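S.K.: Quick one, what's the 3D model for this:
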Amino acid sequence: MARVQRIVVKIGSSSVAGDDTPLHMPTIRRLVKEICQLRDAGVEVALVSSGAVAAGMGRLGLTERPRVVAELQAAAAVGQNLLVHTYESLFARRGVAVGQVLLTAGDILDDRQRYVNVRNTFRQLFRYGAVPVINENDSVGVVELKRQLGDNDMLAAYVANLVQAQLLVILSDVEGLYRRYSRGRGEELITEASGDDDMSGVIGRSASRLGQGGMATKIGAAQLLMACGEMTVIAHARKHRLADIVAGANVGTLFLPRGRRLGSRKRWIGYASPTQGAITVDDGAVAAITEQGRSLLPAGVTACEGVFATGDVVRIEDLRRREVGRGICRYAVAELAQILGRSSPQVRSILNRPAMEVVHRNDLVLT
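M.R.: Below you'll find the predicted structure:
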């Protein structure tokens, strides 16, 4: 934790919303105070806040989360204004500016230029000393964002990936990840998890009527950042403190990074770029790119599908159609189809030019 200089904090709807009021002000006040304390200590913090729909429900007198898209969007439109105004006024009392950032899936996943533009916006907000307050653009993009990203847990992971935060803290109504669940209650808290741990048997579900996320989405968010070389902590919003988490206290569940930190370009290739097709490779090629760090050559490719051009990002799959990685392809699909399984001399003969790697190792990310 000593190297943490930038963090993303995500707080869930069940923690933001009050029981009898649209917002639970004691939790929000404490959160703002703790973010300002971290900021004063030199840590840059971005806040991903759920709660727009929940706050809108409270203001509109709704007791159950809407299921119809138009109703969700209406509740979000009402609640988003209340939520951001609350954050803005609380931060302003401490002399801190906030920058509201509403994101859709397209801002993160559609193309490289939009991705870079959003990243540059965050960088400038940090330079100004402002705290970015982020939410999905529920009022216009519910269906799109839920389909492509999931919920705010995954949005927070994508934001952390985008800004290269060393730590994502997911604050919820649970104290962390439990070894097992019985009658809806967690038993035996897991304090530390690594990439080698099997998570299939430890996924529970939030009982909240307000939020969308359960433990599965939180683990998915943590796994994305583990692959990027970053840490994630799942903790309780009303019991655990940010300063303790950043100081390395034994609270919640800490997910450790798998390996070295990925650079910005590889983060985009692996976890933010749209894929235009898939390449199937044999077992030898899988071993070459995963164990030996080599580039993918035409000789190891057995099939290709999709409509992709030179420079597009494609999925790399093994013979059992499991994704191994993603990368920028140096051939268009029509060219690649002609040279499947061919050696470099054969490729030169077929295409009448020197053979290239299908995906160079500098353009390849293992997923």
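S.K.: Going by C-alpha atoms from here, please, whenever you check contacts or count neighbours.
M.R.: Fine.
S.K.: tell me, what residue is most central in the chain?
M.R.: Nearest residue to the geometric centre of the chain (Cα atoms, centre = their mean): Ala157, 2.3 Å.
S.K.: Buried ones in the strand or helix carrying that residue, by neighbour count?
M.R.: According to DSSP states H and E, Ala157 maps onto helix 152-163. In terms of neighbour count (16 or more other Cα atoms under 10 Å), helix 152-163 has its buried residues at Asn152, Asp153, Met154, Leu155, Ala156, Ala157, Tyr158, Val159, Ala160, Asn161, Leu162, Val163.
S.K.: And for stretch 274-283?
M.R.: Neighbour counts using 16+ other Cα under 10 Å place Pro274, Thr275, Gly277, Ala278, Ile279, Thr280, Val281, Asp282 of stretch 274-283 among the buried residues.
S.K.: Now those residues in JSON lines, please, with extra columns for distance to Gln212.
M.R.: Output for these, formatted as JSON lines (distance: Cα to Cα, whole Å):
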{"residue": "Pro274", "distance to Gln212": "24"}
{"residue": "Thr275", "distance to Gln212": "26"}
{"residue": "Gly277", "distance to Gln212": "30"}
{"residue": "Ala278", "distance to Gln212": "31"}
{"residue": "Ile279", "distance to Gln212": "34"}
{"residue": "Thr280", "distance to Gln212": "35"}
{"residue": "Val281", "distance to Gln212": "37"}
{"residue": "Asp282", "distance to Gln212": "39"}
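S.K.: One more sequence to fold, the one below, so I can look at both together:
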Amino acid sequence: MPIARLSDLADSSLAPRLVIKVGSALLVGPEGVRRAWITQLVAEIAEARGRGQDVIVVSSGAIALGAATLGLEKGGRGSLADAQASAAVGQIALSGLWAELLGAHGITAAQMLLTLEDLEDRRRYLNVTATLTRLLDAGAVPVINENDSVATQEIRFGDNDRLAARVAQAAQASAVVLLSDIDGLYDRHPKLPGAKMIPVVAGVTAEVRAMASTESNSGMGSGGMVSKLQAAEIAELAGICLVIGNGQHERPVARIVGAKDREGIGTLFVPRRKAAARKAWLGGRLRLKGEIVVDDGAAAALGRGSSLLAKGITAVEGVFSRGDPVAIVDGAGKVLAHGLSEYDAAECAAIVGLHSSEQEQVLGYSPRSAVVHRDQMVLK
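M.R.: Just a heads-up that it's a prediction; the model follows:
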């Protein structure tokens, strides 16, 4: 039976493995580390473990902690160099804090620092999966953060919402709980009159995306509602539920999950589909090497489950090699699918609009069955 309501998150038979993401503003306040709050959250993690649930923590806060130690302005985000230096200092304090507080409950903490490439490269992604599985089997709680001391703007997630969703994919988790500074998703900006929180969302649609706000109330984190919806889409591909809830309260997980006599407070995103493991990984990729533009006929064929043929391509953008991930878009720029190209960009451009019978003369060899095969493609 799938997860259908927030209280199901406390049922180890329905949610045997949870990923809990903690934002910077929840961990670090104006006076420094919010130790009392973190202690309560750790107690909730211990309770979940007592119910038979595995827990993975995705923890922000390293940059904020390091900036306070180094005395850097703007929370350490004034420049890339400041952020990298702050992360290098703050990560020691952050991992030590989690290890100490989890250790008080007899739980071993394990630190993992990941970059975007660790989860975008298929081989490294599988290595992450193997490490997480072994740690959980051994009874540890992995505490994960982006490796901000080496990440640059071009090779970083930029927010831990999407990192949490990708980690959940890799760990084959049941649900992701994003502890944030807002109760959930509202049908309009929550500051507007009449704004209503939506308790359950069945899939992220265009209408749902229109409700998102890019603002983060704290000014300390890097993820607004847009990044949370992107995280929900990544989780959905793997059949994983995602919850947005307010972490600013005591025992925040209990408030979100609720109880038999009390409804939880938060927004539960219930997936409409579940892609195969490789397609879920492919569809959740954040870095694509190029775009292939298709006509209306090809767009319709993709929707019916067909592979992408050169005949339906109208343009090729970007520089990519065979096997690189690309976006397939329609003439209006709407992303239809992600897939792995069977040709490099120059070859794709050379066979745009050609039938298979015409391609060999251009390529100098027998053409492949498709430009992007349906087995290497996931529809968006």
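S.K.: ok, back up a step: who are the contact partners of the residue nearest to the centre of the first structure?
M.R.: By Cα atoms under 8 Å, 6 or more residues apart in numbering, the residues touching Ala157 of the first structure are Leu168, Ala221, Ala222, Leu224, Leu225.
S.K.: Give me the longest helix you can find in the second structure.
M.R.: Criterion DSSP state H: the longest helix present in the second structure is helix 80-103.
S.K.: Against the first structure, what's the mean shift for stretch 93-100 of the second structure, could you check?
M.R.: Comparison of stretch 93-100 of the second structure with the first structure after fitting gives an average deviation of 1.0 Å (mean Cα distance after the TM-score superposition for the first structure).
S.K.: Using the three-state scheme, assign the aligned partner of Gly333 of the second structure in the first structure.
M.R.: Per TM-score structural alignment, the equivalent position to Gly333 of the second structure in the first structure is Arg321. Here Arg321 of the first structure is coil, with the state taken from DSSP: H, G, I helix; E, B strand; the rest coil.
S.K.: what's the closest non-adjacent residue to Arg321 of the first structure?
M.R.: Excluding the flanking residues, the one nearest Arg321 of the first structure by Cα to Cα, 6 or more residues apart in numbering is Thr280, at 7.2 Å.
S.K.: what do we get in the second structure for the one you found?
M.R.: Using TM-score structural alignment, the partner of Thr280 of the first structure in the second structure is Val293.
S.K.: residues contacting its match?
M.R.: Contacts of Val293 of the second structure (Cα under 8 Å, 6+ apart): Ile313, Thr314, Ala315, Val316, Ile328, Val329, Asp330, Gly331, Gly333.
S.K.: On the three-state scheme, Asn145 of the second structure is what?
M.R.: strand.
S.K.: Now for the closest residue to Ala285 of the first structure other than its chain neighbours, how many residues are close by?
M.R.: Spatial nearest neighbour of Ala285 of the first structure, excluding adjacent residues (Cα to Cα, 6+ apart): Gly300 at 5.0 Å. A count of nearby residues for Gly300 of the first structure, using other Cα atoms under 10 Å, gives 20.
S.K.: Aligned against the second structure, show me the partner of Gly300 of the first structure.
M.R.: Here Gly300 of the first structure is matched to Gly312 in the second structure, going by TM-score structural alignment.
S.K.: Verify the contact between that match and Ala300 for me.
M.R.: No - Gly312 of the second structure lies out of contact with Ala300 (Cα atoms under 8 Å); the separation is 10.2 Å.
S.K.: Put together a markdown table for the buried residues of helix 152-163 of the first structure, with distance to Asp197 of the first structure on each row.
M.R.: Shown next, in a markdown table, are the buried residues of helix 152-163 of the first structure (distance: Cα to Cα, whole Å):
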| residue | distance to Asp197 of the first structure |
| --- | --- |
| Asn152 | 24 |
| Asp153 | 20 |
| Met154 | 20 |
| Leu155 | 23 |
| Ala156 | 22 |
| Ala157 | 19 |
| Tyr158 | 22 |
| Val159 | 25 |
| Ala160 | 22 |
| Asn161 | 22 |
| Leu162 | 25 |
| Val163 | 27 |
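S.K.: quick revisit: what about the residue nearest to the centre of the first structure, distance to Ile28 of the first structure?
M.R.: 21 Å (Cα to Cα, to the nearest Å).
S.K.: now Gly129 of the first structure
M.R.: 20 Å.
S.K.: ok, those two, which is more surrounded?
M.R.: Applying other Cα under 10 Å to Gly129 of the first structure and Ile28 shows that Ile28 carries more neighbours, namely 21 against 15.
S.K.: Checking that one next. Helix, strand or coil?
M.R.: Reduced to three states by three-state DSSP, Ile28 of the first structure is helix.
S.K.: Map it across to the second structure for me.
M.R.: In the second structure, the residue matched to Ile28 of the first structure (TM-score structural alignment) is Ile38.
S.K.: Let me see the contact set for that match.
M.R.: Applying Cα under 8 Å, 6+ apart, the residues near Ile38 of the second structure are Leu27.
S.K.: quick one: the helices in the stretch 251-367 of the first structure?
M.R.: 264-271, 283-290, 333-338, 344-351 (DSSP state H, counting those that start in this stretch).
S.K.: So which residues make contact with the helix or strand just after the longest helix of the second structure?
M.R.: Later in the chain than helix 80-103 of the second structure, the nearest helix or strand by DSSP H and E is strand 109-114. Residues outside strand 109-114 of the second structure that contact it (Cα under 8 Å, 6+ apart): 95, 98-99, 102-103, 135, 140-147.
S.K.: Mind doing that once more with 10 Å?
M.R.: 56-58, 91, 94-103, 128, 131-132, 135-136, 139-149, 151, 156-157, 163, 167 (Cα atoms under 10 Å, 6 or more residues apart in numbering).
S.K.: which helices and strands does whatever helix or strand comes next after it pack with?
M.R.: Downstream of strand 109-114 of the second structure, the next assigned helix or strand under DSSP H and E is helix 116-120. Applying 3 or more Cα pairs under 10 Å, 6 or more residues apart in numbering; DSSP states H and E, one finds that helix 116-120 of the second structure makes contact with helix 122-137, helix 160-171, helix 277-283.
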